[in-house]
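Asker: here's my sequence, what's the structure:
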Amino acid sequence: MAKRKRRETFGALRKLPSGRYQASYVGPDGVRHNAPQTFDNMTDARGWLAGQQTKILSESWSPQETRAVEQARLGRTETFADYAETWISTRTNRFGEHLRPRTATEYRRLVKGPLGQFAGARLSAIASEDVRSWYSALISAGTKTQAARAYELLKSILATAVADGRIKLNPCQIRGAASASTGKKTTPPVAADLQKMADAMPENLKAAIMLAAWTGVRFGELTELRRKDIEVVGEGDGTTIVVNVSRGVTHVTGQGFVVGPTKSEAGVRSIVLPPHVNGVVIGHLKDHVTRFPDSLLFPAADGHTHLAYSTFYRHWDAARRAAKRPDLPLHGLRHYGATRAAVAGATLKELQTRLGHSTVAAAMRYQHTAGRDEELARRMSELA
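Answerer: So this is what the prediction gives:
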């Protein structure tokens, strides 16, 4: 049995059963560090401690170098992939919550995919020129959006590594890399396009197109809507329908469908449906949804499990082609609803609330659409 540690003016010594001495100290990082080897006598052990104290006092002590020596002693080297996995597993948001399952899965995909070049590298071995070369290759291949996401993740992980004292500087120093885009703009459909797409969908999914377009809900929010989330007030021409959004569903590899909170706290919202869409929704509730409060509005073929995106996409792709809009992504329907609200005169705050955005930055995009500009120009002409 090793004897208890001897108190020293700096650090601690412990005599091992073998008769040799082990030295350790608590560094500026608040972590106890052991000497990479044991010593024949107490004098040598104290000499090593004195050397470490001198480094600390002269500010030449480095947590990176210290950990590298310790890992080498243990016969292992921490790689970027190792550190990234720990980062993903322990990462929390500003509310103290762990990453959503879908987000964690996506981050792991990026680490294994676009960031795979760095997987086996030591954190300290990733240099700025390596990052620039890697990023340049990605955008040259035409994957600008994915490059931006991967770069943003790499930068965030390495920023934490700097804070943890694993590396001295973050090698991700490319200005604007995290916000790069393909430059492609989504042209929202016009009313005639929307109607053609709805008509081309199966009967049980026509209302899904109209709800996605006129409420701006995300796909995961749309496919988690249940009868209890649709509030019908009044009758006849005085009917008001409110769509209450409080949950979303995602499909996680290995876990299946996972129901959880909306993308952000702002995602919990109540959206009043434009009256001209009331009939479509009421008809859908009557013909395709059971009377149980928890019944899904748009379930899979079995009637009770969530609708997979791949299943919906087959019908959606045929519908957009029928409307001669094969370029339109499903997100274009959300864009449509936001644009219509902006043209109708919605303020930034109203758009932010309706779409469930945490900030007004995204809502601002819809205040500067072509439709909005045309409406403003028409009103300016009337004033003249």
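Asker: please make it C-alpha for all contacts and neighbour counts, starting now.
Answerer: Noted.
Asker: packing partners of the longest helix along the chain?
Answerer: As assigned by DSSP state H, the longest helix anywhere in the chain is helix 144-163. Contacts defined by 3 or more C-alpha pairs under 8 Å, 6 or more residues apart in numbering; DSSP states H and E place helix 144-163 against helix 101-112, helix 128-140.
Asker: out of those, flag the one nearest V242.
Answerer: Taking C-alpha to C-alpha, helix 101-112 is the member of those nearest to V242, at 28.2 Å.
Asker: re earlier: buried residues in the longest helix of the chain?
Answerer: 144-162 (16 or more other C-alpha atoms under 10 Å).
Asker: same thing with stretch 167-174?
Answerer: Within stretch 167-174, the residues that qualify as buried by neighbour count (16+ other C-alpha under 10 Å) are I167, K168, L169, N170, P171, C172.
Asker: ranges for the helices of the stretch 251-384 of the chain?
Answerer: 278-288, 309-322, 331-343, 348-355, 360-366, 370-383 (DSSP state H, counting those that start in this stretch).
Asker: most packed of the ones you listed?
Answerer: Using mean count of other C-alpha atoms under 10 Å, the stretch among the helices of the stretch 251-384 of the chain with the greatest mean number of neighbours is helix 331-343 (a mean of 22).
Asker: the strands in the stretch 151-300 of the chain, which residues?
Answerer: Secondary structure of the stretch 151-300 of the chain (DSSP state E, counting those that start in this stretch): strands at 230-233, 240-245, 248-252, 256-260, 269-272.
Asker: right, so of the helices of the stretch 251-384 of the chain, which gets closest to V259?
Answerer: helix 309-322 (14.6 Å).
Asker: list the contacts of the closest one.
Answerer: K196, M197, A198, D199, A200, M201, P202, P326, L328, L330 (C-alpha atoms under 8 Å, 6 or more residues apart in numbering).
Asker: I'd like the structure of this one too, to check against the first:
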Amino acid sequence: MGAKRKSKMTMRRFGAVRQYRSGRWTASYIDPTGLRRRSDETFETKTDAEIWLSQVEADITRKSWRDPDAGAVNFEEYATKWVAERGVAPLTEELYVRLLRLHILPTLGGWDLDEITPPRVREWRTERLDTTGAATTVAKSYRLIKSILETAVDDELIRRNPCRIRGAGKETSASGQVATVQQVDALAEAIGIRWRLMVYLGAYGPMRPEEQAELRRKDVDVDNVTITVRRAAPELATGKRVEGPTKSEAGKRVVVLPEFLRLDLQRHLDWYAEKGPEGLLFVGEKKAPFRRSTFGRKWRKARAKVGMPDNFRFYDLRHTGHTLSTRSGATLKDTMVRAGQSTEKAALIYQHSDHERQKVVAGGLDQMVRAAREKAREQQKKGPGGAQVVRDV
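Answerer: Down below sits the predicted model:
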């Protein structure tokens, strides 16, 4: 019988290579912390093993070496901690938790960070698109995964973000619809006199529902036709009303309203707002704070009554306001300040828009709405009109 083939090691200037009895090769080296590391794979030839060592040595020299075990962190644990540490608004945190629970963790939750590869991300996305058909939700989920793993790169737990699908985070939504002036008036009338101002502030503010929910009597200046947005009170899916700061610092703002809303402001203060400076601007028939669920039922009935499509959301009033402001001469920065929007990119690009400029924008809106209402009245005089409601100003 022939003698067994012995394993042999060859020392190098950096690291060492060793041949197993099987004929394959392995490599090892001393890492920057003083621990000996061995390659996770074996190599067919000695040259292949030495090339691998040379690459490791180059990483150490460039100070780009990372602990091979650093990525051995469970994705679910890391993602859960990531969300908790973001300090995002309650509605955003609720969205993140829901996306993780329903769309991300069932597939990726069991993997370690360094086990989530580009092919696995592609497989996850394909499965979600095929199973749910919800392209917008999948895009949101993909952006969340990418953000979490980008932090993992910054934490030096993984070398590179595996989310590399071009355009996967972009969403195409049916939202962003624009109503006409007459449609806004019709919705305001149909929803009832107690909530009419909320529709107008949504369109011509344009204010978020959670911002309107926290408006106080002291925030309204009828003389100057302005409203100061200081805080917000989003309502979570659980029904909990979370009073706190606005979505961003840009959300704290003074909104100059069109002149035609002066009478609506005064009437609402006289008839419906709670008493005292801290009194809520919008309360229900039983004097309870604004509730999204209750208002949602009224909104759907009003929308159906005036013949608006089922996918026209209250939030689309904001898009209506953006569009009408732009048509009245507002710049992109003007509309951003008016709506309380702010992004890092916009802060670098867009010019300043001060209070005087906002008065000009509000004046343009006022003229546009008055002209549209007058045109509608003239059309009604000429013959039978539709179901649109036109209010006097």
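Asker: if we can go back for a sec, and of the helices of the stretch 251-384 of structure 1, who's closest to A137 of structure 1?
Answerer: helix 331-343 (28.3 Å).
Asker: which residues are contacting that closest one?
Answerer: Residues contacting helix 331-343 of structure 1 (C-alpha under 8 Å, 6+ apart): 186-189, 209, 212-218, 351, 355, 363, 366-367, 369, 371-372, 375.
Asker: rewinding a little: got the strands of the stretch 151-300 of structure 1 as a markdown table, with mean neighbour count and distance to T347 of structure 1 columns?
Answerer: Below are the strands of the stretch 151-300 of structure 1 laid out as a markdown table (neighbours: other C-alpha atoms under 10 Å; distance: least, C-alpha to C-alpha, whole Å):
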| stretch | mean neighbour count | distance to T347 of structure 1 |
| --- | --- | --- |
| strand 230-233 | 15 | 24 |
| strand 240-245 | 19 | 20 |
| strand 248-252 | 20 | 26 |
| strand 256-260 | 14 | 29 |
| strand 269-272 | 18 | 15 |
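Asker: the ones you listed: which one's closest to S295 of structure 1?
Answerer: Across these (criterion: C-alpha to C-alpha), the nearest stretch is strand 230-233, sitting at 11.1 Å.
Asker: what is that closest one packed up against?
Answerer: So strand 230-233 of structure 1, by 3+ C-alpha pairs under 8 Å, 6+ apart, packs with strand 240-245.
Asker: let me know the angle separating the strand it packs on from helix 278-288.
Answerer: Per axes from the mean of the first three to the mean of the last three C-alpha atoms, to 10 degrees, the angle that strand 240-245 of structure 1 makes with helix 278-288 is 70 degrees.
Asker: so how far is strand 240-245 of structure 1 off the chain centroid?
Answerer: Taking C-alpha atoms, centre = their mean, to the nearest Å, one finds strand 240-245 of structure 1 lying 27 Å from the centre of the chain it belongs to.
Asker: and the longest helix of structure 1, which stretch of structure 2?
Answerer: Using TM-score structural alignment, the residues of structure 2 aligned to helix 144-163 of structure 1 are 135-154.
Asker: what sits against L225 of structure 1?
Answerer: Residues in contact with L225 of structure 1 (C-alpha under 8 Å, 6+ apart) are V245, R247, L296, L297, F298.
Asker: aligned to the first one, what sits in structure 2?
Answerer: Okay, so that is V245 of structure 1. Using TM-score structural alignment, V245 of structure 1 pairs with V229 in structure 2.
Asker: list the contacts of its match.
Answerer: By C-alpha under 8 Å, 6+ apart, V229 of structure 2 lies in contact with E211, L215, D219, G251, K252, R253, V254, V255.
Asker: need the residue closest to the centroid of structure 1.
Answerer: Central residue of structure 1 (C-alpha atoms, centre = their mean): T103, 4.9 Å from the mean position.
Asker: from L105 of structure 2, how far out is the corresponding residue of structure 2 for it?
Answerer: Mapped onto structure 2 by TM-score structural alignment, T103 of structure 1 lines up with T92. The spacing between T92 of structure 2 and L105 of structure 2, counted by C-alpha to C-alpha, to the nearest Å, is 18 Å.
Asker: again with T246 of structure 2
Answerer: Going from T246 of structure 2 to L105 of structure 2 by C-alpha to C-alpha gives 30 Å.
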